[in-house]
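Peer 1: generate a structure from the sequence data that follows.
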Amino acid sequence: MVMNIELFKSILLALLVVLSGVLTWNVWSYQPDYVIIERTETVDISIAAEKDIQDLVKPNRILVHNGEEVYGTPSDIEINQLIDMMKGWTLFNVRNISSEVSEEEFKNLVHGPDRVEILFPTETPFETYREVLRFEDSNLPSATFDRIVVQLDEREGDTLNIYFVLYEDRIVHEAKVSDSVMVQFNREVIQPASQEFQRYFSYDAGGQRTLFLPSQSTNAIQYKYWMNFYDPGQFQDALFSDPSLVNRNPLGPNGNEEQYIDGSSLMKVDLVNRMLNYVNPSSETEIGAIPSDLIQKSRRFVNEHEGWTDDYRLFSINPEEQQITYRIHEQGHPVFNNEGIAQIDQEWGETRIYKYDRSFMGLDVRLPSQTETKALPTGDAVISNLEKQPNFDPALLEDVIIGYHMTRDIENSILYTLEPMWYYKYKGSWQQVPIEGGGNPVGLE
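Peer 2: Prediction:
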């Protein structure tokens, strides 16, 4: 009996050893069944490029008041060099001194001798330009300016005064900078101005505004470009929250228009003029915007689909209506077009885009063989032509600049000409300066 029990124990122990080995092997060799998870396909909504503030918010002219003479330039090269220099400055003690400046003092502060005016095409918020210039102050004024004035003859100890001016409203903010910056400023801006810039003359526009124009004829280059066309479907993916819900329908008798709609938003595409107009009616609002917020969200919105197809720059802003316009520039000059293809227009709701109007093409290949130099009239001739217009009121003349008129070639729809000509802003609208005997100017906005 004892033998049977011992035999049973031996057999049981052997079985346990074998079972343990089997279990160990299973543990070592076990491979779970993995469930293959398909990666959700992401839609690439990148169209062209992103932009920084310093690319979008730029001055459009420099005026150097050297004694009684005034020299100016709209040159991109000169403006970029100046701003790059000023990026190295540290500005401090920014304060509003508007109440301390009389009208006579204001004109002398801005246009007097021994100062440099840096002009912007529209009002620019301090908070926005903090991304370009270095401000020591942590809290900047919630204000805007449309020109910076460097006053060369006004020093206080070892500091120099810089003024940020909102011209029409006569608002002046003063800032300080170390006068050590003037060594380079004198060498690279003031001294070369009389040789490298054009001589300008002043024009008193109704007493409240002084404009400066070139005294001599200006040579400008006319360009021709092959255009690059972007698929409107890329904007569909960028603008609609769920592109799969969008219905695309042809419009017009010849199918020259298309309509994209998802039940709440609408995008119309003009295939002839290569324009698209997007609207989201649910975002409409009557609430105004803070200028810096409007610039920031408008830039971020286009950056999200990398929609900067050309050298677009901030050209006008209306915070009360939440409207903002970026315009193509060529060699530092704004480009105009009767159909609006040279600009990006945005109108915002409280938190979302309400309207978005733009072209879906861009300047692609410049044709060197098609470029030619054109001599534009002097500033005197421009003013003379304007003053001959019926009912012209100098007090309503806001600005005069050289720009480019963009037109499509009659025989080749992908070829566009950029023709230099004079433009003027009158009662808030930009128009071509009429040529002597050439009829009425063409309104553009």
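Peer 1: make it CA atoms for all contacts and neighbour counts henceforth
Peer 2: Noted.
Peer 1: all helices for the stretch 301-445 of the chain, in order.
Peer 2: 379-387 (DSSP state H, counting those that start in this stretch).
Peer 1: can you check the stretch 101-250 of the chain too?
Peer 2: Under DSSP H, counting those that start in this stretch, the stretch 101-250 of the chain gives helices at 103-111, 126-129, 182-185, 191-196, 232-239.
Peer 1: dump these to JSON lines, plus mean neighbour count.
Peer 2: As requested, the helices of the stretch 101-250 of the chain are exported to JSON lines (neighbours: other CA atoms under 10 Å):
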{"stretch": "helix 103-111", "mean neighbour count": "16"}
{"stretch": "helix 126-129", "mean neighbour count": "19"}
{"stretch": "helix 182-185", "mean neighbour count": "13"}
{"stretch": "helix 191-196", "mean neighbour count": "14"}
{"stretch": "helix 232-239", "mean neighbour count": "20"}
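Peer 1: now show me the structure for the sequence below, then we'll compare the two:
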Amino acid sequence: MKYEKIKSILLTVLVALSIFLTWNLWTYQPEYDVIESTEAFDVSIGDERKELELIQPYKVFYHDEEQITGSPNEKEIDKVLEQMSSWRLTDAKDISSQYSQSEIENLVHSPGRIELVFPDSLPLSSYNKVIKFDEENLPRTTFNRLIFDLDGKKGDKGIVYFVLYGEEDRKYVVECKVDEEKMDSFQTMFVQRALYNENFRNYFAFKANSRKTLLLPVKDGDYYSIKFSTELLEAADFLEALFKKPVNVRKNSTDLEEIYKDSSSLMKVNTNVNSLSFVNPGVDPDRNMSEELLVQNSIAFVNGHGGWTDNFKLFSVSPEESKIEYRMFLENFPVFSDTAGTTEITQIWGTDTIHKYQRPYFKLENDYSMFSKPNKVRIPSGYTVQQALEENKMINLEFVEDIAIGYKLTRDMNFPDRLLYDLTPSWYYKYSGNWLRLPLEELEGL
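Peer 2: Coordinates of the predicted model:
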């Protein structure tokens, strides 16, 4: 009897010990250092930006009777936007039903057109803060081309079109009118530069697929690989800007990252590739957020902590994912990297609050090329790019959405004691929503 009693007590102790150990395992958290902070304060990590600086085209073309000229030059595009800033567009009207896909193609690429190309589709209402419209309630459409019809006149008014071009399941055409004198003045200024200025090159039309014609340069071009020094940003600034109560945040460090967390939010600083990620796990992405609200919220959010540290521009809007991306630009060419979060500011939004925020943890400082000889890079012509894409059996041209020159950002490990990056020009193509590099070494034999 005594033996049975001892056995029962021992079994009870073992069960209790097992429950205790299981509970400790489930509730274990690594040791976090308490962040010494007593109150939140206003933070300005970099700069605030206006819509005009962030929502911009990245190519401009002139369609003449005999040739197509174009330029990605930022100064040329700024001249167009500056002249438009004095315009007031009137009589905005959705005339999408009047156009088939093929007719939209003719509208965009016919002679007598100036074409501004945007990296992705944008809500027309968001552009109301960039250019003046008379109407308060604009058509609820999106666009990726701004077309100036130099030959079309309606009475004493010039015609401008906002067009969604090249998408499989959507098409939009919004017609607007502008004072004829302003259009004539704009035409005189622009056409002369497009035909005779060295910033413009000759382009040809590449019918990439059944939906879209892409414009590519006729000749090779010389560009330079550029080396930049960088400045790391301060984790404390993001801590104060992103967490509701910084005093409750705890820190844990590993060899590759710093982790900051409170009861509802988590921020990771990847010290290996110098990117930052902030997430509210309890906030679900808002799949019903409009493109207009996505643009508005994203700009206000980054402006709230002065988070524009380099030349970023709106590059991708995906309302079905409640996701928006602002990409780093250099000399008006997009900058890409093999590592997510090093060349783009990405946001995913929940209802009225941010779900995820990913961005570079550094900013470009000084052009370091003065300390080393610049490396000239010959970029092949558009004909070479066309041939490479057509001959690649792994590429279905129906999914090629855009082609552009961009810079690839890579860390220069020849200077391990300094944070230096090389930005090397190359061809890129947008394939099923993703931008991929077309390696120059594969184009040399073509």
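Peer 1: can you put the helices of the stretch 101-250 of structure 1 in TSV and add distance to residue 156 of structure 1?
Peer 2: Shown next, in TSV, are the helices of the stretch 101-250 of structure 1 (distance: least, CA to CA, whole Å):
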stretch	distance to residue 156 of structure 1
helix 103-111	16
helix 126-129	24
helix 182-185	14
helix 191-196	23
helix 232-239	53
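Peer 1: for residue 319 of structure 1, find the nearest of the ones you listed.
Peer 2: Closest to residue 319 of structure 1 of the helices of the stretch 101-250 of structure 1, according to CA to CA: helix 126-129, at 13.9 Å.
Peer 1: pretty sure residue 124 of structure 2 contacts residue 137?
Peer 2: No: with contacts counted by CA atoms under 8 Å, residue 124 of structure 2 stays clear of residue 137, the gap being 10.5 Å.
Peer 1: how about the helices of the stretch 101-250 of structure 1, which one is nearest residue 211 of structure 1?
Peer 2: Per CA to CA, nearest to residue 211 of structure 1 of these: helix 103-111, 9.8 Å.
Peer 1: which part of structure 2 lines up with that closest one?
Peer 2: The alignment of helix 103-111 of structure 1 onto structure 2 (TM-score structural alignment) spans residues 101-109.
Peer 1: mean shift of the matching stretch relative to structure 1?
Peer 2: When structure 1 is superposed, stretch 101-109 of structure 2 averages 1.8 Å from its matched positions, counting by mean CA distance after the TM-score superposition for structure 1.
Peer 1: for that stretch, the distance to its chain's centre please.
Peer 2: Taking CA atoms, centre = their mean, to the nearest Å, one finds the center of stretch 101-109 of structure 2 at 26 Å from the center of the full chain.
Peer 1: now do the strands in the stretch 201-350 of structure 2.
Peer 2: Ranges of strands in the stretch 201-350 of structure 2, per DSSP state E, counting those that start in this stretch, are 201-207, 213-217, 221-232, 250-253, 257-261, 266-270, 275-279, 312-318, 323-330, 333-336, 344-349.
Peer 1: mean neighbour count and distance to residue 365 of structure 2 for those strands - can I get that in JSON lines?
Peer 2: Listed next are the strands of the stretch 201-350 of structure 2 as JSON lines, based on neighbours: other CA atoms under 10 Å; distance: least, CA to CA, whole Å:
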{"stretch": "strand 201-207", "mean neighbour count": "17", "distance to residue 365 of structure 2": "31"}
{"stretch": "strand 213-217", "mean neighbour count": "21", "distance to residue 365 of structure 2": "31"}
{"stretch": "strand 221-232", "mean neighbour count": "17", "distance to residue 365 of structure 2": "5"}
{"stretch": "strand 250-253", "mean neighbour count": "16", "distance to residue 365 of structure 2": "27"}
{"stretch": "strand 257-261", "mean neighbour count": "19", "distance to residue 365 of structure 2": "23"}
{"stretch": "strand 266-270", "mean neighbour count": "21", "distance to residue 365 of structure 2": "20"}
{"stretch": "strand 275-279", "mean neighbour count": "23", "distance to residue 365 of structure 2": "16"}
{"stretch": "strand 312-318", "mean neighbour count": "22", "distance to residue 365 of structure 2": "15"}
{"stretch": "strand 323-330", "mean neighbour count": "22", "distance to residue 365 of structure 2": "12"}
{"stretch": "strand 333-336", "mean neighbour count": "23", "distance to residue 365 of structure 2": "15"}
{"stretch": "strand 344-349", "mean neighbour count": "24", "distance to residue 365 of structure 2": "17"}
